[in-house]
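Colleague: turn this into a model:
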Amino acid sequence: MKKFLCILLALIMVNLCLMSGVVLAEVGETNGNPVVIGDPSVLPVGPSGKSFIQNPTTYCNPISLTQGSGRVLRGGEPVITMFEDDYYLFVSMQRGYWWSHDFKDWTWVSASNLASGIIGVVEIDGKLYSYAGNSNDRVTVTDDPKSGIWTDAGRFSSTNYGDAAMLYDEETGRLFMYYGWSQILGIRVVELDKTTFKEIGEPVVCIWGDPHNHGWETRYSDDLIFPYFDHREYRPEEYGWTEGGHPLKYNGKYYLLFASIGLEFYSYGHGVYVADDPMGPYVYSEHNPLTMKTTGVAPGAGHGSIFQDRDGNVWTVCMTGYALDGGRGDTLIQLFPTGVDEEGVMHGKVEYGDYPQYLPGVKADPINDNYTGWVLLSLDKRVETSSTLENYWPAFAVDEDAKSYWSAQTGDPGEYMTVDLGAVCDIRGIQVLWDRAGTSGGGWGSLDRYQSYTVEVSNDNQNWTLIIDKSNNPQDLRTDYIELPTSVHARYVKLTNVFTPDNGRFAVKALRVFGNPEEATFTKVENVTAVRSIVDRRKASVVWEPVPGAEGYVVRYGIEPDKLYNSYMVYWDNYLNIRSLNVDPEYYFEVEAFSSGTPHYFENTFETRGRGAELDLRRQPTGGSTTTDRVMTYETYGRDEVYVFENITPGTYTLSHTFGMRIWGPQQLTEEQLIGTSTEPTYTALNLMEFGIGTTRWGTIGVMVYPGETSGRIEVVLKYDQAVEPDVQPEVILTGSDSVQPGSEFTVGINLNTDDQDIYAEDITLNFDPDVFEYVATTGANEDINIMDSKLIDTDTLRIIAANIGGVNGSNSPILNVSFKVKSGVENTIGTIAVTQAKLGVAPSGAVLDATLATKSISIGGSTPSVDKTALISAINNAQSLYDDAVVGTEPGQYPQEAKDALLDAINAAKAVKNDPSATQSQVDNAVTALNTAVQAFEAAVNKSPDINDDGITDVGDLAIVAYYYGKTSASEDWAAAKIADMNGDNKIDIVDLAYVAANIPGEVFEE
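Modeller: The predicted structure is shown next:
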């Protein structure tokens, strides 16, 4: 015992020494495993008071929009534009808007003369014009939008410009109106007079919806989030609404953004057409959809706008439906990076789209580098609550379902939910999504205080540190995302109600905890199979090999191998049915697995939602009518189950299993037994019935009666004989390479599938081939796994005893790393490492479980023959010197950028072979040949001097030499002489070579 305590003390001292730069939380945490916080002085985070973006660096979709102390606003049909180097955000149905210089801090501007409707804005010659074509024909203008003063500027020719959006082409001075929202009528464009706003010419249809050929433009009834109408049923398939046309001129092309299929669907999204002229014709992009997000808490990404930020990067802002109480609710905002590739293909980035992303202006290349890398730590983790309204289960707050939510039984202060992340995590951000349950009134009037709460963290679920304090929250944020200003390392996250408005219950759609950027893994899946439907080419089925420990997968797809611009996110499953494809092109697919590095918790619904076995108490009070009370029973695994029936008055009572056997009674209870102040039972009936599973008895059922001041209570107790663990089969998993090189050192990982048990200790015995391997060392998979003993008890047997601080519970949870070395002289054979005993300690019950064992066979390769890399090293040094000295430019002796890039690629490929210890001589020789060929091509690409006759001046004499050899190619017999006229090194003499020499002849004519 003394040795054990000494080891623990040493571990604690080591951990304290390593924590330079951070401090232990001083508030609440007093136990031996405190929360670690970087800078406690910046916590807790309070209300920001901001309308749109709440944080300095990141955002997390979906985003709530507010104004002052008013109710959450409808983020409908959002438009973001830049005017005089500031951002402006407009949404429909508002007499005002917001502006920001940095996209972080937004200021509300009230504008009483602003047209109210589906808003649109356009800049024309230094002034900003606004309109709402759905509702009226007015156009208003301002040269100072921060003032909120807009004056009438003209009237449209029509009040039927539904979903109106204008484009002013500064190069031509022409103004165009795009409008239309319909399932069959399409989107039109018409040219307007830029001063009167009257039509010039006739409208032209740009596009119609095409659900026959574009799967993502099809409304499927089973894709519905909530219905928008009740006069009919949704058909199995319907035309999508083609709506929200929004133009953008970019690099000389005209892009027309449009939305399809409707706000009420998970697959609501955006697509684009492109044209060379604003009036068309417009060509459909087969890379569509541009934005479409069907999974997670924020499905739907349609009817918004595209804009360029201050750095010229393109973004798409969308509106998304937000279900309340499982039905139609609010409309919120989503923001996605968007790009235009070298071939002019516009594409959006929705993968990890409802995880924290960087704000515009933070990253130089947001289309490729905008995800923070903070993964979702709370996904399907164990949740503890203060109370639960039946059918609104705790698991619903962490299941990433857009419609489900957990609700407490009341909205009283103190109602709470706690998420166990399964391990101490690096927490970077927290997002809470609220629902509405049991509220009174319509929720329209402004309040002084909205949903108010606190967030605390802990490492033991007992001692808590406050990190977010919104106890007096003045903002109606349907979604509340907090980017933590300092590092927080903790295992448990507790969300506590302080105030719920509108007399509602404390209802949480999602408590989302993000972080672990260093522990998270992103793994490309190798075995992916996609099958296109023969009957309906809009559809495909994708299946892939599961990755151990993966929580989810990003399935990328596209019509070119290097342009997989579309994606879905899948949690847990290793398959996906897609119906968003375009009929004509072929598709390519890839899958990326992601993991937070935390244990996987498997919910036991017998424990969390009940057995389905209920108890009925039949009441026959003296002089009263007969009634029945009913309660659900829950597994507790060794902790006595107690079910309480209150307000017991004198009479006759009977306890039964609902629809089943009688357990107790009928029993007469008297006033003497039920009225009084004693804390002891006045009536006891024990061992009434047995309960258990299979052939194993767990315990017996008893009834006890307690008195009260005006009435008594009956407690039904399912009393356990002893600590009972569920009938489970935990499993040991061996990980690591299946093949190693002679003489090499390697690591075998020991992971556990705990089958929903909290494992706090292990006693594991390993057996290995002593003629093949020798044992090196054992370490814990993380800092919470402490090796108490690890020693050889025989030449081929290793015993390891470990303790897990905080416990382990999950699927494929890493526990130990055991290092071995291949013995000298051993090669071309197979060795075996096996777990022959695995005893797991469960807490707090103290039960010991025997895990399923595992064996791993490892092949040892042969010795690698000596490989001579001298020539390769020399070739690399030569090429690198040539690369370093080369100057990019158009002057003689300089090189084109693409030629230098090609040489660098060849150098890197050669270096990869040089650094590969398993490279064969043949691979080395081929690398030398390939690099020398690349060097020759690079040298040939140098910009030649136009002074061909080498007389010190470029003139018609040089031009004559090119004209003389005009038409010659590398296949010509006299190419050896003719190639002096090949200026661009393309192995032919043509007009390009003539033009090059002519352009370098001195003189104003040629210079012009």
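
Colleague: going forward, measure contacts between C-alpha atoms and count neighbours the same way
Modeller: OK.

Colleague: can you show me the strands along the stretch 201-350 of the chain?
Modeller: Taking DSSP state E, counting those that start in this stretch as the test, the strands found in the stretch 201-350 of the chain are 218-220, 237-239, 243-250, 253-260, 269-275, 283-284, 291-292, 302-308, 314-324, 327-340, 346-348.

Colleague: here's the other one to compare against:
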Amino acid sequence: MKKAYYIALGFLLYCVIKVNPTFGQATYCNPLNLDYTYMIYNAHQDISYRSGADPAVVKFRGEYYMFVTRSMGYWHSTDLTNWNFIRPEKWYFQGSNAPAAHNYKDSVLYVAGDPSGSMSVLYTDNPKKGDWKTVPAILNDLQDPDLFIDDDGQAYMFWGSSNKFPIRAKTLDRHKRFRPSEKTYELFNLVPDKHGWERFGENHRDTVLGGYIEGPWLTKHANKYYMQYAAPGTEFNVYGDGVYVSDHPLGPYRYAPNNPIAYKPGGFANGAGHGSTVLGSGNQYWHFGSMAVSVNVGWERRICMFPTYFDQEGLMYANTRFGDYPHYAAGTSKQGAFAEWMLLSYHKPVSVSSTVGEFSAQHIVDESIKTFWLAAANDDKQWVQIDLLKPATVYAIQINYHDYKSDMYGRIPDLKHQYIIEGSLDGDNWRVIVDKQDNQRDVPNEYVSLTSPERLRYVRYKNIHVPTPHLAISGLRVFGKGEGKKPATVKGFQVRRHQDKRDVTITWNRQKNIQGYNVLWGIAPDKLYSAWMVYDDNKLEMKSLTTDQTYYFAIEAFNENGVSEKTNVQEVK
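Modeller: Sure, this is the predicted structure:
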């Protein structure tokens, strides 16, 4: 009897996997669900908030380490998906600032990034223990450092965080306590008059202040040196990373024509700048960056990651299309690919246990990390219920908690979020689909892929415990597949380039039953590497182009049922 049962079960699993070969594969969703540290920058103003930014991610002895600004430690992972915080034996007193990290031949892991700008280089061969030792020399006047040791053993220090000075470099003598060269090399600076995406402000609209060039990170690939840099400012939706390419670490560097290479100005969480690039399993690169929350203060941020590639011509690019929707995780057979689970909760009716002031329930489903619902209490009587209006297959759920007057500072131990999520087809009969009532982890940007998909119309979050004095949620995002029709191809797509070649106006015809659109563009018809997600509207003012570059544009529409075919590609000179 048992043998027959297991044969039948095996056959069923075979059929499921045959029909859906990605069944059971891990996924992830930006912003990443890390137990972010509470910052102390603004404690004197009683402003409390979590933040994670400027990630330096390196592979060391087959595993991964992530160093993040002012986190009072760092994170470790074996798979680039599940991260655990390490409290090192020795570390920077106030945490590292815009840290650098470098793995030298799997023998030693180096880091640098003292907030003062004057720093020693730390090193260890046991980062899990964190017995960091100090190279007895001080490097001065560095902000946003990047330590790089080439295959020939020559070491370099790059740095830059300024709206005036360029990315700069010194050579370091590893055999003489990383003694820096007398000469300082100037590599490149922003050219906002030519490169539209380097202009300051939200949507690059500030014409008074100059943008900041920040966060250099050097990646060597196919004997070329890819110097990544961030602009124009961390608090803006258009914060991204560009790249210059050279045959030598000290240049001369050539501006990549498809810049910015990591750019995510639209959607739930914006920004993709000041990051690092690491090679994962299967020769898949991943680019980590910073996303803006910027509600409590401009420095309130989260970490993101995007699959990253080098095309046949050596162009580097990160794929940010549907960049805050579920994607297949590192190490899976489809790693980096969009899972094609659509957003089922967008603008759907929400009912809640209680509400305070203007922080209404609809903020939970408005696809903005900057708005949030605030409950009257943080106890186990609080709940949120979303009516998806029609039955759909739910695959994953993301809960983004918000810090409202949290009055918490520094690295606080033993924080945890506890809750359950229930689902129903009729609103009367409920079943638990996510059970975290005994959870002991701190999960401020919780993402859960269901063990098996659930056909539901209603989704209900029931709070049990949050570590903060208030229960506030900026997004309860339900992902899956609707049972209706996906959109038709967009009509009336037009791109008009302005006299200022950095700017274009893009318009298209409105469609019914549409959530939003992805505007796609690049420097060739087969290189539409950049994407801008637009909800509800049928117009986009884009100010991120390079003046002397020809571009190609297309657009696709999406709703809870899927994504349309792209329009024909338009050339814009």
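
Colleague: turn the strands of the stretch 201-350 of structure 1 into JSON lines, columns for distance to residue 118 of structure 1.
Modeller: Supplementary listing: those in JSON lines, determined by distance: least, Cα to Cα, whole Å:
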{"stretch": "strand 218-220", "distance to residue 118 of structure 1": "23"}
{"stretch": "strand 237-239", "distance to residue 118 of structure 1": "22"}
{"stretch": "strand 243-250", "distance to residue 118 of structure 1": "9"}
{"stretch": "strand 253-260", "distance to residue 118 of structure 1": "14"}
{"stretch": "strand 269-275", "distance to residue 118 of structure 1": "17"}
{"stretch": "strand 283-284", "distance to residue 118 of structure 1": "25"}
{"stretch": "strand 291-292", "distance to residue 118 of structure 1": "21"}
{"stretch": "strand 302-308", "distance to residue 118 of structure 1": "11"}
{"stretch": "strand 314-324", "distance to residue 118 of structure 1": "13"}
{"stretch": "strand 327-340", "distance to residue 118 of structure 1": "14"}
{"stretch": "strand 346-348", "distance to residue 118 of structure 1": "24"}
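
Colleague: which among these is found nearest to residue 393 of structure 1?
Modeller: Closest approach to residue 393 of structure 1 among these (Cα to Cα): strand 314-324, 15.8 Å.

Colleague: the closest one vs structure 2 - mean distance after superposition?
Modeller: Once fitted to structure 2, strand 314-324 of structure 1 is off its aligned match by 1.8 Å on average (mean Cα distance after the TM-score superposition for structure 1).

Colleague: residue 423 of structure 1 should be in a helix, yeah?
Modeller: No - the assignment for residue 423 of structure 1, made by DSSP: H, G, I helix; E, B strand; the rest coil, is strand rather than a helix.

Colleague: quick check: closest non-adjacent residue to it.
Modeller: Spatially, and ignoring its direct neighbours in sequence, residue 423 of structure 1 is nearest to residue 491 (5.3 Å; Cα to Cα, 6 or more residues apart in numbering).

Colleague: tell me the residue in structure 2 aligned with the one you found.
Modeller: Aligning on TM-score structural alignment places residue 491 of structure 1 opposite residue 457 in structure 2.

Colleague: what sits against its match?
Modeller: Shown in contact with residue 457 of structure 2 (Cα atoms under 8 Å, 6 or more residues apart in numbering): 387-392, 423-427.

Colleague: equivalent analysis for residue 309 of structure 1, please.
Modeller: Counting by Cα under 8 Å, 6+ apart, the residues that residue 309 of structure 1 touches are 82, 315, 360-361.

Colleague: what does it align to in structure 2?
Modeller: Under the alignment (TM-score structural alignment), residue 309 of structure 1 maps onto residue 280 of structure 2.

Colleague: give me the longest strand you can find in structure 1.
Modeller: In structure 1, with assignment by DSSP state E, the single longest strand is strand 479-499.

Colleague: quick one: average offset of it versus structure 2, please.
Modeller: Its aligned residues in structure 2 lie a mean 1.1 Å from strand 479-499 of structure 1 after superposition (mean Cα distance after the TM-score superposition for structure 1).

Colleague: what's the angle between that strand and strand 314-324?
Modeller: Strand 479-499 of structure 1 runs at 30 degrees relative to strand 314-324, counting by axes from the mean of the first three to the mean of the last three Cα atoms, to 10 degrees.

Colleague: roughly how far out does strand 479-499 of structure 1 sit from the chain middle?
Modeller: Distance of strand 479-499 of structure 1 from the chain centroid (Cα atoms, centre = their mean, to the nearest Å) equals 18 Å.
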